Structures are given as structure tokens and as C-alpha cells.
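The following block contains a protein sequence and its predicted model.
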Amino acid sequence: MPDHILIFGMPRSGTTWIGKIFDSSPDTFYLHEPDSVRPDNTLPLLLDSSSTQLHERIEGWLQVRDEKVIGSRPYFRKSYRSPMQQRIFELSAYLAKAAKSVSRRVSLTPLSRGTQPAATVWKSIESVGRLPAILDALPVSRAIHIVRHPCGQAASKLRGSATGRFDDSASIWNDTALFEKLIAQSGTTTWDIQDILAITPTERLAVRWGLMND
């Protein structure tokens, strides 16, 4: 088994479902979006395998133990935890979630004890455009790049925003700075920011899908 299994894809593409399938193995340690919980806005969103910018940051992401990162439900029994350690982990994770629901200023870390797991599973919706560089930095690893059809991915994003399901303070398709970054980092000459501003939200999401997955 590889040391690291990477489950990367765009938001609303089924990454959580597939990530939890891997989490159901008793020999894996699951990290749910550590690079979203501890983002680094100084890093490009798109990086190829020649980049060395990620190496130090990756190590930090793999060490994140926030409640959202290691306490996502459902919980599965692990071979590297005793029954008592598993029970303590689950109770502390529920307590951390309850504390955060009372106040976002309260941050408790679930108690995760045990021996070394066989593999760490890293699920990400933030770093799909960095996947080549991350694979190069983690040579003993395997990756699953999840690609949902752009129509389904965009429709899910639009529906979720319309129903208030997401925490976004602003719609992603109105983030001009994001599109400027993606255009610059991709090196594309097909689009410029004026082209983006002239198209519909659905079309903007499709462009983002293409630039990130390419």
C-alpha cells in the first residue's frame, strides 16, 4: 500500500463520498481537506511537476488535526487504535463539533491516538490544479483525480448557492481575482478577464472547471 492516497477533484464532484470509501478501510488515516482548512493563498492554484514551491507546505497539511479534517463523519474502526482509543476519538470528535456549533471561536482537537496507520488518505477540493507537483513531492503515493461532467458540477454549485447550502460569502463565479489568477497561472491565451466578465455564471464555472482540471 502507498504511504499516501490522494483523492482530488473539484467541489461538488463526489470527492467526499469516494474519500469516505477509502476511510472505511481499517488501515487508513483520513484527512478531510486540510489545505482548505489551512489555506495558503501565496501558492499558485495551478502547478506542474517541476515546481518545488509545495514541498514544505505539504508536510504542514499532512499534520493538520483540526476537527473538520480528522473528525468528519461517519467514523470507522481502525486497526491502529484499540477499542478504547477509538471510543475516546469518537467522543472527543463529537465534543469538538458541539463546541464549534456553539461558537466558531472555540476550537477543540479530537484525541487521535494509536500506532502508525498503513496509509494516509488526503481528500482535497483545493489543490486539484497542484496535483502534479504534489505527486512529485510525495513519491510513495497514488492519486485518484475525480472528474465530474462540467454540467453536473456547475449545476450542483449553482443549486447549492441558490439554496444557501454553502458558506461562501460571495459567489465563486463573481470572483474576478480568482479568474485572473487562473488565466495567468494556466498560460492560456484563449481567455482574458474581459471574456470572463462577458459570459454567464454557468459559463464561468465551466471555464474554471476546464482550467483547474486541465
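Cool, the structure landed. Numbers count the residues shown, from 1 in each chain.

all contacts plus neighbour counts: C-alpha atoms, from now on.
Will do.

so where do the strands sit in the protein?
4-9, 28-32, 119-124, 141-146 (DSSP state E).

which of the residues in the last one are buried?
Neighbour-count burial for strand 141-146, counted by 16 or more other CA atoms under 10 Å, picks out 141-143, 146.

Can you add distance to residue 164 and give those back as CSV?
Listed next are those as CSV, based on distance: CA to CA, whole Å:
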residue, distance to residue 164
141, 37
142, 35
143, 32
146, 25
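
any idea how far residue 69 is from the closest residue to residue 107 other than its chain neighbours?
In space, and not counting its chain neighbours, residue 107 is closest to residue 100: 6.4 Å by CA to CA, 6 or more residues apart in numbering. With the distance defined as CA to CA, to the nearest Å, residue 100 ends up 13 Å from residue 69.

Between the two, which has more neighbouring residues?
Set side by side, residue 100 and residue 69 show more neighbours around residue 69, with 22 against 16, by other CA atoms under 10 Å.

Tell me who's in contact with the closest residue to that one other than its chain neighbours.
Leaving aside its sequence neighbours, residue 69 sits nearest to residue 32 (CA to CA, 6+ apart; 4.3 Å). Neighbour list for residue 32: 16, 68-70, 72, 122-124 [criterion: CA atoms under 8 Å, 6 or more residues apart in numbering].

so how many other residues sit close to residue 163?
Neighbourhood size, residue 163 [other CA under 10 Å]: 8.

Tell me the spacing between it and residue 2.
Applying CA to CA to residue 163 and residue 2 gives a distance of 40 Å.

here comes the other one, which I'd like you to weigh against the first:
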Amino acid sequence: MSEPESRLVVIAGSGRSGTTFLAKLFDSSPEVLYRHEPDSVLRRPEIPFHPDAGDVEAHADAMRDYLGALMAANQARCAATTPTFPKSFRSPAGNWLHRALVYGSKLPPWGKDPALRVPDCLRMPPPVTVIKTVDSLCRLRLMARARPDARFLHIVRHPCAVAASVAEGHRLGLMKGGAFLDAVFAMPEAAGYPFDKADIAARSPAEQVAFKWMVQNDKTHAEMAGGDSYRLVSYERLCVTLRAELTALFAHAGVAGNPQTDRFLDRLEQTRSAGRRYFSVVRNPRSGLFKWRQRLPAGTVAAIEAMVQHSAVGRLCLAAAAEAERAVDASAGCS
């Protein structure tokens, strides 16, 4: 698949910020071929994860090649996410076969094979390829230099919600690692806040996660804001005004509205629960949206919200989340 044959959309954000949910909304379109975190499978550590201006020019060609590889990555980890959706670029038989391969890839003994590939079963090039990433959030400027025709959706969620979800993932044994403060403080941008490494290291794990969230999201937004290819997305606003927000995001990305996506939105809105599994995307968007208030101590919430007042993205995110919370409360009061 050559680059001009498929438009590229990159969905990026910090872990537990709603990237997978937004990506699945896009995957519901018959036009979209979806790649789930292919940079976690095809790793190119020689391309900087936190590039500066000089790195952008030096690594543009390598990033262009890398993006081509990511768009073509059909390892099961990248190409076998559920639920599945029929695609216009597959024949009816191809759609049936692809669905069978996706669900079959999750069965023993194949489910544990990291090298397993799921053929795309294409009859024509897909109009749009969507790549979702949490590892390459700070690489967006480099990606934009390599592919000026691409579109970028940068999704942010209230940092307390992110911190609470990360903590829950650790408790369930589904997430590993910490805030990686050495790597965060190696970024020049970390020096732009009134916190040093000793201060952040002495804070709670939730506050450390919030600091990492702040530095990385601020860097990306500062580098990308103002460009026609870039859109900052509030997870909370998306969940509360789902259809209007998704219509605008589809238009930005050059994806047409379609009945298949409408049916998927109906399914989500008619679901009563917040999802039975930690990584579930089939859930009512509003259900449990602000459950983090019960999961984090009030003092931790106050400390995180005070911290991210030093952040441009933090202030925008807190305002959008507060607006969404008022809408949810008002809706609950009317029901």
C-alpha cells in the first residue's frame, strides 16, 4: 500500500486518556483501516520519542518510512481489535474472513503469539488509515513534518481521571511501570514548571502521573496548535456531546458520516454500564465518567488540579471537564 493511496489520521494521547475509545469510533466507519498502537510492536528507538526542532529535520525521512511501516502493520496486536466492522474496501467474503481471523487470533494457541499476523483481506486500498498511539504522543510534530497531508487528533482527559485509571490498572495487574520521572525530567520542557525532580519524586504516584501528563501534553500542544492538521479533543466533551463532536472530528479527518457509525453510537448510548472490562470500549460514554472523584482522595484531587493550573493544556482540560460535569449533573437532575 503506497502512501498516496490511503489518507493518514493519527490519534494520540497519554495512556488512559480515551485514545482507544476515539479510535474505535473512527474504526466504525467503513472507510477506515485501523492500526492499534503499531509503534508498540514495530519499535524504532533511534527516532527520538521527545524530538526537538533539530531532530524534526534530521529524522523526517526516517519517520516517513516508519509511518509507512506502521500503516502496513498487521500483527494481531495491531490489526485484531474488537469489535469488528464491515469495510467498503473488502468484499463480503473478505469481511467475513477477516472477522473470523480476528476472533480466531484470540484463541489458544495463537492468542499468545506476538508474531501472529492477521491478513487485511483487501480488495482495494482503504481510503483512510487510522493509527492510534500513546507511545509517540510527543512525536506528532515530527510526524507532521514527515507527512504534511496527515491529520492529528490529540485527545486529553482530566488528569485526575487518568491518574485514577492508571492506579486501577496497576491494582488489576493490567498495567506496568510508573511515571518514569528520569525520562520526563530529561525533557527540556520539564524545566518550565515550578517543580523540581525532588519535589515530584516525593509526591504521591497519582501526582507523578499528572506531572508526566502535563509535560508531555503541553509539549505536543505547544508544537502543534494553530496548524490546520491538528485538533485538540476533550475526552469529557466527546463523551457528553458524542454525535456533534464526532461529526466535527470526522469532518476534520476527511471521514464521511455513515449509517454504520450511527448504529454503533446507538449501541453505545443504549448500553447502561461503563463496561465490564478495564479496556472495554463498548460502554455508555457518560457512565462512570467522573467516578474518579470517589477513587482519589480529595487532597490528591486538589493537589493535581493546582499543579496543572501551570499548564496550558491543563487549564483547557479542567475547564472542558467542568463543563461536561455540569451537563451530566443537569441531565441526571432531569431524569
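Thanks, I have the structure now. The shown structure was predicted, so the numbers you read here are calculated from the model rather than taken from an experiment.

TM-score for this pair?
Scored against TM-score structural alignment, normalised by the length of the first structure, the superposed chains reach a TM-score of 0.86; 205 aligned residues with a CA RMSD of 2.1 Å.

still on that earlier bit, quick one: what's aligned to the residue nearest to residue 69 of the first structure in the second structure?
When the second structure is aligned by TM-score structural alignment, the residue opposite residue 32 of the first structure is residue 36.

quick one: that match from residue 18 of the second structure, how far?
Residue 36 of the second structure is 13 Å from residue 18 of the second structure, by CA to CA.

Please apply the same query to residue 235 of the second structure.
6 Å.

now swap in residue 252 of the second structure and tell me
To residue 18 of the second structure, residue 252 of the second structure is 18 Å away according to CA to CA.

who's more crowded, those two?
residue 18 (23 against 17).

Aligned against the second structure, show me the partner of residue 91 of the first structure.
Going residue by residue (TM-score structural alignment), residue 91 of the first structure aligns to residue 100.

related to what we said a few turns ago, save the strands of the first structure as a markdown table, and put in distance to residue 51 of the first structure too.
Output for the strands of the first structure, formatted as a markdown table (distance: least, CA to CA, whole Å):
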| stretch | distance to residue 51 of the first structure |
| --- | --- |
| strand 4-9 | 18 |
| strand 28-32 | 23 |
| strand 119-124 | 19 |
| strand 141-146 | 17 |
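
Of the ones you listed, give the one that comes closest to residue 190 of the first structure.
Residue 190 of the first structure sits nearest to strand 4-9 of all the strands of the first structure, at 23.2 Å, using CA to CA.

what range in the second structure does the closest one sit on?
Mapped onto the second structure using TM-score structural alignment, strand 4-9 of the first structure covers residues 8-13.

What ranges does the first structure have for its helices?
15-23, 34-37, 55-62, 67-70, 83-102, 131-137, 150-162, 176-186, 193-197, 201-213 (DSSP state H).

shared neighbours, residue 235 and residue 18 of the second structure?
With CA under 8 Å, 6+ apart as the test, residue 235 of the second structure and residue 18 both reach 155-157.

contacting residues for residue 109 of the first structure?
By CA under 8 Å, 6+ apart, the neighbours of residue 109 of the first structure are 65-67, 92-93, 96.

Please report which of the residues you listed has the highest neighbour count.
Within these, neighbour counts (other CA under 10 Å) peak at residue 93, which reaches 25 neighbours.

correct me, but that residue touches residue 69?
No - in this structure residue 93 of the first structure lies outside contact range of residue 69 using CA atoms under 8 Å: 10.5 Å.

tally of neighbours for the closest residue to residue 292 of the second structure other than its chain neighbours?
Counting by CA to CA, 6+ apart, residue 292 of the second structure lies nearest to residue 161, which is 5.4 Å off, once chain neighbours are set aside. Neighbourhood size, residue 161 of the second structure [other CA under 10 Å]: 22.

same deal with residue 136 of the first structure?
Residue 136 of the first structure has 17 neighbours, counted by other CA under 10 Å.

Report the contact partners of the equivalent of it over in the second structure.
Aligned by TM-score structural alignment, residue 136 of the first structure pairs with residue 145 of the second structure. If a contact means CA under 8 Å, 6+ apart, then residue 145 of the second structure has 56-57, 60 as its contacts.

same thing but 10 Å
Listed by CA atoms under 10 Å, 6 or more residues apart in numbering, the contact set of residue 145 of the second structure reads 56-57, 59-61, 63-64.

likewise residue 130 of the first structure?
8, 43-49, 51, 54, 212-213.

mind running it again at 6 Å?
Going by CA atoms under 6 Å, 6 or more residues apart in numbering, residue 130 of the first structure touches 46-47.
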